[in-house]
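Participant: structure for the following, please:
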Amino acid sequence: MTIDTLISNHNLSVSAATVVKPFDSDNFKESVMDTYARFPIALERGAGCRVWDSTGKEYLDLVAGIATCTLGHAHPAMVETVTRQIQTLHHVSNLFYIPVQGQLAQWLVQHSCAEKVFLCNSGAEANEAAIKLARKYAHTVQNIEHPVMLTANASFHGRTLATITATGQPKYQKNFAPLVPGFHYVPYNEIQAIEAAISELDEGDRAVSAILLEPLQGEGGVRPGEVAYFQAIRRICDETGILLILDEVQAGMGRTGKLWGYENLGIEPDIFTSAKGLGGGIPIGAMMCKQHCDVFAPGDHASTFGGNPFACAVALTVCQTIERENLLENVQARGEQLRTGLRALAAKYLALITDVRGWGLIHGMELAADSEITAADVVKAAIAEGLLLVPAGAKVLRFVPPLIVTETEVNLALQILEKAIAAVQA
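Facilitator: Below you'll find the predicted structure:
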């Protein structure tokens, strides 16, 4: 597909002249902390599902800022909102009413099981807010002096001290001890482990107060939750008064073909979080809850930038565009197309690819554990061919394109992926 066709398909506009500037990685490294293992390309602009690097090379983007650029790059609706809002009012303070914050919160309430919304800046902040809300609920409603929150092995909930403690992956916690107390880890999709933990931890003034899970584990290898597992947890929570918290930071905002990941499981959480796709690439997060667990009072929690007019206006535009352009239907259709294509590759490369799994436009392709080929190897080969992918662990390739991805683009991605697989096997 040519750039002219891409622009026509998505009503995009880009500068007629592309300025190619040299990028100096050494200068970059002199000033920027070395906290990322970066692939050796510098991305400078984008349109739809395409991006271009500092040399002018074009890539098909199936990373989308890691499931963040819901509407792709330079979507006209976002461009118009960003331009209008920055010229009007971009930040004030939550000491005053912010009308567009109320409009966004109302949209989220009307399109979910939530009744109250707290707005912040990221997924980690949203999960931190959920943890704090659950702690206060434990002390003030459940009468638990030492509350424990259950989370899953291989989970990922953020990089703050509390959220890396909640994250059931020791590699993210290394060298950051002492961690926050009050967390206990259980295997994902194993209800007996949940039941055993609740029984084991109920002792004296200590008890399980909340369960925090992803409806689909993203960083943990793109592993969907099992319906029976989550429905059993919901029953346990209903019977015991334990809060069910779902981390929808990666799975929410239409990524799975439903607006929220929990809709795939036939349950409703007490609290859930969103970020990534909510702002389409503009930083914003949300912690949402049902009325019965809204125990925050003025002064309990806050965020200087959270819910500012700029971020809320863009997020509201993303929400309304998902509706107006029927993007959930596109996610379902393109997700089925992607899954079919990935499974065809798995059938062709039986010795290398052991599983394909996911929902909608979040899929994982797992490579054989005994193969010397890693997910990073395939990602590098794909980048060389003009396709951006990202790993989800050492052996899983993650596919999370913008929700606007077209049939032609999915087919092209599958063709490039096969070339990349052939290249690493050669």
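Participant: every contact and neighbour count from this point should use C-alpha atoms.
Facilitator: Fine.
Participant: which residues touch stretch 220-234?
Facilitator: 154-156, 188-191, 194, 214-217, 244, 264-269, 357-359, 362-364, 366, 392-393, 396, 398 (CA atoms under 8 Å, 6 or more residues apart in numbering).
Participant: helices - which of these land there?
Facilitator: Counting by DSSP state H, those place 191, 194 in helices.
Participant: strands of the stretch 101-250 of the chain, start to end?
Facilitator: For the stretch 101-250 of the chain, the strands defined by DSSP state E, counting those that start in this stretch occupy 116-120, 146-152, 183-186, 206-213, 216-217, 223-224, 243-247.
Participant: need those in JSON lines with mean neighbour count and distance to residue 21, can you?
Facilitator: Below are the strands of the stretch 101-250 of the chain laid out as JSON lines (neighbours: other CA atoms under 10 Å; distance: least, CA to CA, whole Å):
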{"stretch": "strand 116-120", "mean neighbour count": "23", "distance to residue 21": "35"}
{"stretch": "strand 146-152", "mean neighbour count": "23", "distance to residue 21": "45"}
{"stretch": "strand 183-186", "mean neighbour count": "20", "distance to residue 21": "48"}
{"stretch": "strand 206-213", "mean neighbour count": "24", "distance to residue 21": "44"}
{"stretch": "strand 216-217", "mean neighbour count": "26", "distance to residue 21": "39"}
{"stretch": "strand 223-224", "mean neighbour count": "23", "distance to residue 21": "40"}
{"stretch": "strand 243-247", "mean neighbour count": "26", "distance to residue 21": "40"}
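Participant: can I get these in CSV including distance to residue 426?
Facilitator: What follows is these, written out as CSV (distance: least, CA to CA, whole Å):
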stretch, distance to residue 426
strand 116-120, 47
strand 146-152, 38
strand 183-186, 40
strand 206-213, 40
strand 216-217, 32
strand 223-224, 29
strand 243-247, 40
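Participant: mind listing what's buried in the lengthiest helix in the chain?
Facilitator: Assignment by DSSP H gives helix 327-348 as the longest helix of the chain. For helix 327-348, a neighbour-count test (16 or more other CA atoms under 10 Å) marks 327-339, 341-343, 345-346 as buried.
Participant: next, count neighbours for residue 132.
Facilitator: Residue 132 has 16 neighbours, counted by other CA atoms under 10 Å.
Participant: nope, residue 323 is what I meant
Facilitator: 14.
Participant: one more, for comparison:
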Amino acid sequence: MSFPVSTGDTALEIEQSASNRTAELLNAAKKHILFTANRPDIVMASGEGMMLYDTEGQAYLDFIGGWAVNSLGHSPAALRDALAKQAATLVHASPGFYNEPQAEFAELLCSVSGMDKAFFTSTGAEANESAVKLARKHGALHLDGAYEIITLKNGFHGRTLAMMSATGKAHWEPLFAPKVNGFMHVPINDLDACFAAVTNNTCAIMVELVQGEGGVHELSEAYLYGLRKICDMYGILLIFDEVQTGLGRTGKLFAFQHYGIQPDILTLGKGIGAGFPLSAMLTKEKYDLFQPGDQGGTYTGQPLGMAAGLAVLRELLGRDLTASADVQGRYLKSKLEELAEELPVANIRGKGLLLAFDVPEGLAPKLSAACMAEGLLVNAPNATTIRLMPALIVEQGHIDEMAAIFGRVFRNILKHVG
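Facilitator: Predicted coordinates:
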């Protein structure tokens, strides 16, 4: 499906060649890729820094960041170099052996997080499954077989069967029955409701500190302190799902550092690999409870992923991108507040570079699509919310350009809808 272009081709011929290639790729994708999402009729071909490019050369300023994944931007040199070096040395040895980057990465990650032990997987859902299994192991050993886990309504923990059961999305309730039982859902920031849900069967409470997929809603400090007290009182585990918020996204290396409260189990994903599929579950020494056969996986701790994660974390620390996320996040909020002075933008919220705001009912998907047509990528997680998750390398110039495009698009839409 390649179309070689000679130096004598005209601009029109090159454009037609690109269009033909895109058409063939789209035809192949629609014919052979299982439908799981509504995708636009474009094919992404390359990326650099804050920019994405499709097969027809259209450039997109990316404020989705691969769903908060591309923490270092697109195709960062640190990740490319680490992958190339490790691929030339050792790609996979089996999970039955330690490897060099695994030991180095685990040591550094535990050091900066205040945790003691690490288990590495490939996706956030796997990391959360590992956390649930460890909590239930704790319940089996120390809480007379307790297995229930309290989670929050409107939360999100992944798309495996167990994690869809853990996730508090109402429209998921009837899907893929029978559900994995043992999950209780309570409202966010309602400590009384959480306290009332605790029973002799409860082994853990699992929460996102900022509900990303749910529309960027934060846990209050008082609520989080209350959860910690409940867990300490009953000997149950407090699990922080920082798959989306971890590794600098909120202006701290970990979102729990905003509160000064540590979890018993911490899960990480997305930005930990800056685009390479990688996740981790971290815990304290006293919860190192698994026995051989309890947990594992073919690609757990494989050298290529470990080299990627180690390089990403070193880059984040070396360039102090966490502090930059805080500074740029504040600037982005100020630009959104300026837009709110003339446009129906409300309830600007979030931390660092995980921000969202509300628009009139039904306009969010229209705004997202119209922005993409103008070369700007933003996310509409629901009909009233726009979410922004740019790479941690974002600069003020990018934010100014985003605000200009978004404002122009919004004004144009308002003209058409009155």
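Participant: give me the TM-score for this pair.
Facilitator: TM-score of the superposed chains, computed with TM-score structural alignment, normalised by the length of the second structure, equals 0.92; 398 aligned residues with a CA RMSD of 1.5 Å.
Participant: quick one: the longest helix of the first structure to chain centroid distance?
Facilitator: Distance of helix 327-348 of the first structure from its chain centroid, counting by CA atoms, centre = their mean, to the nearest Å, is 19 Å.
Participant: check stretch 150-165 of the first structure too.
Facilitator: The mean C-alpha position of stretch 150-165 of the first structure is separated from the chain mean by 14 Å, CA atoms, centre = their mean.
Participant: got the contact list for the aligned partner of residue 340 of the second structure in the first structure?
Facilitator: Aligning on TM-score structural alignment places residue 340 of the second structure opposite residue 346 in the first structure. Residue 346 of the first structure is in contact with 352-356, counting by CA under 8 Å, 6+ apart.
Participant: pull up the gap between residue 346 of the first structure and residue 63 of the first structure, please.
Facilitator: 21 Å (CA to CA, to the nearest Å).
Participant: ok, residue 187 of the first structure touching residue 168?
Facilitator: No: in this structure, residue 187 of the first structure is not within contact of residue 168 by CA atoms under 8 Å, at 9.3 Å.
Participant: what do those two both touch?
Facilitator: 152-153.
Participant: between those two, which one's more packed in?
Facilitator: With neighbours defined as other CA under 10 Å, residue 187 of the first structure and residue 168 compare such that residue 168 has more, 24 against 15.
Participant: correct me if wrong: the more buried one contacts residue 149.
Facilitator: No: using CA under 8 Å, residue 168 of the first structure is not in contact with residue 149; the gap is 11.9 Å.
Participant: which parts of the stretch 1-150 of the second structure are helices?
Facilitator: Ranges of helices in the stretch 1-150 of the second structure, per DSSP state H, counting those that start in this stretch, are 11-32, 65-68, 77-87, 100-113, 124-142.
Participant: in the second structure, which of the contacts of residue 346 of the first structure remain in contact?
Facilitator: Retained in the second structure (both residues aligned by TM-score structural alignment, their matches' CA atoms under 8 Å) from the contacts of residue 346 of the first structure: 352-354.
Participant: just the ones of those in strands?
Facilitator: With DSSP state E as the criterion, strands contain 353-354 from among these.
Participant: okay, the contacts of residue 346 of the first structure in a markdown table with neighbour count and distance to residue 182 of the first structure next?
Facilitator: Formatted as a markdown table, the contacts of residue 346 of the first structure follow (neighbours: other CA atoms under 10 Å; distance: CA to CA, whole Å):
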| residue | neighbour count | distance to residue 182 of the first structure |
| --- | --- | --- |
| 352 | 21 | 40 |
| 353 | 22 | 39 |
| 354 | 16 | 37 |
| 355 | 16 | 35 |
| 356 | 22 | 35 |
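Participant: can I get the residues you listed in JSON lines including distance to residue 32 of the first structure?
Facilitator: Formatted as JSON lines, the contacts of residue 346 of the first structure follow (distance: CA to CA, whole Å):
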{"residue": "352", "distance to residue 32 of the first structure": "37"}
{"residue": "353", "distance to residue 32 of the first structure": "36"}
{"residue": "354", "distance to residue 32 of the first structure": "38"}
{"residue": "355", "distance to residue 32 of the first structure": "37"}
{"residue": "356", "distance to residue 32 of the first structure": "36"}
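Participant: how about these, which pair is most distant?
Facilitator: Farthest pair in these (CA to CA) is 352 and 356. Separation: 11.8 Å.
Participant: count the residues that sit near residue 71 of the second structure.
Facilitator: Look at residue 71 of the second structure: counted by other CA under 10 Å, it has 28 neighbours.
Participant: likewise for residue 46 of the first structure?
Facilitator: Neighbours of residue 46 of the first structure (other CA under 10 Å): 19.
Participant: with the one 3 residues further on instead?
Facilitator: A total of 26 residues lie near residue 49 of the first structure under the criterion other CA under 10 Å.
Participant: also residue 5 of the first structure?
Facilitator: For residue 5 of the first structure, the neighbour count with other CA under 10 Å is 11.
Participant: whichever strand or helix holds it aligns to what range in the second structure?
Facilitator: Assigned by DSSP states H and E, residue 5 of the first structure belongs to helix 3-10. Aligned using TM-score structural alignment, helix 3-10 of the first structure spans no residues in the second structure.
Participant: and stretch 212-230 of the first structure, by the same measure?
Facilitator: Going by TM-score structural alignment: stretch 212-230 of the first structure matches residues 206-224.
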